[in-house]
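J.: pasted the sequence and its predicted model underneath.
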Amino acid sequence: MGDVLGAWEPASLAAVRDWMAPVGAPWWIAGGYAIELAVGTPFRAHGDVDVLLLRTDQLAAQRALPDWEWWAADPPGTLRPWEIGETLPADVHDVWCRPGPDRPWALQFMLDESEGGQWVSRRDPRIRRPVAAIGRTGPDGLPYLAPEIQLFYKAKGLRPKDEADFAAALPVLDSPQRRWLRESLALTHPGHVWIDRLEGDWPRRSRSSGGVPTN
């Protein structure tokens, strides 16, 4: 899709923070950058920038960037314009956006579900957590998705970059984070190859070395 409709030029995280400042609703850096923020140092290239929003806040993002061009990824992956003020159906989880039609794609929004103050995984509604507990705070107050949640989403694809992210993040996951990910994978992806690697209380990298705060 990207070759047909234009190239990606991932924005800097500082630019994302500035663009998202007027949203007035929770949001989190997601994808590979969320893992990188948890690890505390760059370790691979990124093709785009993902931002997680709760589905209930989708129009807040549109209002914050009123001059941008928005495209929704209708299953199974057809891009179509997202009209201003349109509430996307429940089966649409990805939105591409850019500052204008002649500009590269800058952000990909991922829409997740929520219910009664709980984040609800779009992969399995049994996987839940209080909305206030799904994020972490990085440098300069940048919010990002907790690494164990991001790895849970990455576990389905097992692309080389997902394996790289898992290997990089594993040393900074504390025992509760590893347990949550292990139990979530066992529930949704029984027999997943990461489950055995999450067993045990492995030594955890200190925060000064790029770790993440505990749950």
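T.: In hand now; what should we look at?
J.: use CA for all of it now, contacts and neighbours both
T.: Noted.
J.: what sits against the residue positioned nearest the centre of the chain?
T.: Among the residues of the chain, the one closest to the centroid is residue 30, at 2.3 Å (CA atoms, centre = their mean). Contact analysis of residue 30 by CA atoms under 8 Å, 6 or more residues apart in numbering lists 49-52, 144-145, 150.
J.: give me the neighbour count for the residue nearest to residue 177 when sequence neighbours are not counted.
T.: Ranked by CA to CA, 6 or more residues apart in numbering and with sequence neighbours excluded, the top spatial neighbour of residue 177 is residue 148, at 6.0 Å. Number of residues near residue 148 (other CA atoms under 10 Å) recorded here: 25.
J.: okay, one more to line up with it:
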Amino acid sequence: MSADVLGRWVPDRPEDVAEVFAEADFPWWIAGGYAIELAVGRELRPHGDLDVLVLRRDQALVRDLLACWHLYVADPPGQGELRPWCPGEVLQSPLHDIWCRRTPEAPWSMQLMLDEAEGTQWVSRRAAEIRLPIDRLGRMSEAGIPYLAPEVQLFYKAKATRDKDEIDFVAVLPLLDAPARVWLADAIKVMAPGHPWIRRLLPVSRM
């Protein structure tokens, strides 16, 4: 989506989001490039937006928490069109992308992403066979900010890898343990079997 058409972005920082979500009684995680930075513990590059992942089943709680914000859903997804997310409206799949700003005149500062869940399992909205226990979906920073597990965030970045995604991959790869590498490689194989990250994640014996 073009910022020229839909308005400018001045993304919040993760600590700003943590203040907004301080009273949340549902799980949430910083996602996107900021999640990778929270994992590695340092800044890697500039950011054009800030993503927050929540589960679709918690959307009413999110909507209530952000009742004073101006919230717009990308409908249809990825087509450069936004419409208001009305109070009480239940967003069904494939709608998952919500732009947030504090007032009509303010820049966009946060992007909510709705993901699927079944019971105690997170389910990828891209392929239902890609799953993970919800209690393994996130990590906690030293400052107490929840963020998406690096292997899950890299899975999302693998769909259409850009230069900034390669920066994130290189920075966080040394921090991935063997189970995380295997899970990520297997997940990427479902969506992009020939992706170059697969070879860099797995030992030759697993190829």
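T.: Cool, the structure landed. The structure presented is a predicted model; accordingly, all values stated were derived computationally and were not measured.
J.: tell me which of the contacts of residue 30 of structure 1 fall in helices.
T.: Judged by DSSP state H, the subset of the contacts of residue 30 of structure 1 located in helices is residue 150.
J.: what remains of the contacts of residue 30 of structure 1 once you look at structure 2?
T.: Here is what carries over to structure 2 from these, by both residues aligned by TM-score structural alignment, their matches' CA atoms under 8 Å: 49-52, 144-145, 150.
J.: let me know the closest of the residues you listed to residue 123 of structure 1.
T.: residue 150 (11.9 Å; CA to CA).
J.: thought the closest one was touching residue 34?
T.: Yes - with contact defined as CA atoms under 8 Å, residue 150 of structure 1 counts as touching residue 34 (7.3 Å).
J.: these two: which is more packed in?
T.: Applying other CA under 10 Å to residue 150 of structure 1 and residue 34 shows that residue 34 carries more neighbours, namely 28 against 22.
J.: residue contacts, that one?
T.: Counting by CA under 8 Å, 6+ apart, the residues that residue 34 of structure 1 touches are 144-147, 150.
J.: what is the neighbour count of the counterpart of residue 102 of structure 2 in structure 1?
T.: For residue 102 of structure 2, the aligned position in structure 1 is occupied by residue 99, per TM-score structural alignment. Counted by other CA under 10 Å, the residues lying close to residue 99 of structure 1 total 16.
J.: could you find the closest non-adjacent residue to residue 99 of structure 1?
T.: residue 68 (4.4 Å).
J.: any figure for the gap between whichever residue in structure 1 pairs up with residue 134 of structure 2 and residue 38 of structure 1?
T.: By TM-score structural alignment, residue 134 of structure 2 lines up with residue 131 in structure 1. The gap separating residue 131 of structure 1 from residue 38 of structure 1 is 18 Å, by CA to CA, to the nearest Å.
J.: these two - which one has more neighbours?
T.: residue 38 (26 against 16).
J.: now for residue 125 of structure 2: which residues touch it?
T.: Contacts of residue 125 of structure 2 (CA under 8 Å, 6+ apart): 115-116.
J.: again but with residue 69 of structure 1, I slipped
T.: 81, 97-101 are the contacts of residue 69 of structure 1 under CA under 8 Å, 6+ apart.
J.: again, only using 10 Å
T.: By CA atoms under 10 Å, 6 or more residues apart in numbering, residue 69 of structure 1 lies in contact with 62, 81-84, 96-103, 105.
J.: cool, thanks, talk later.
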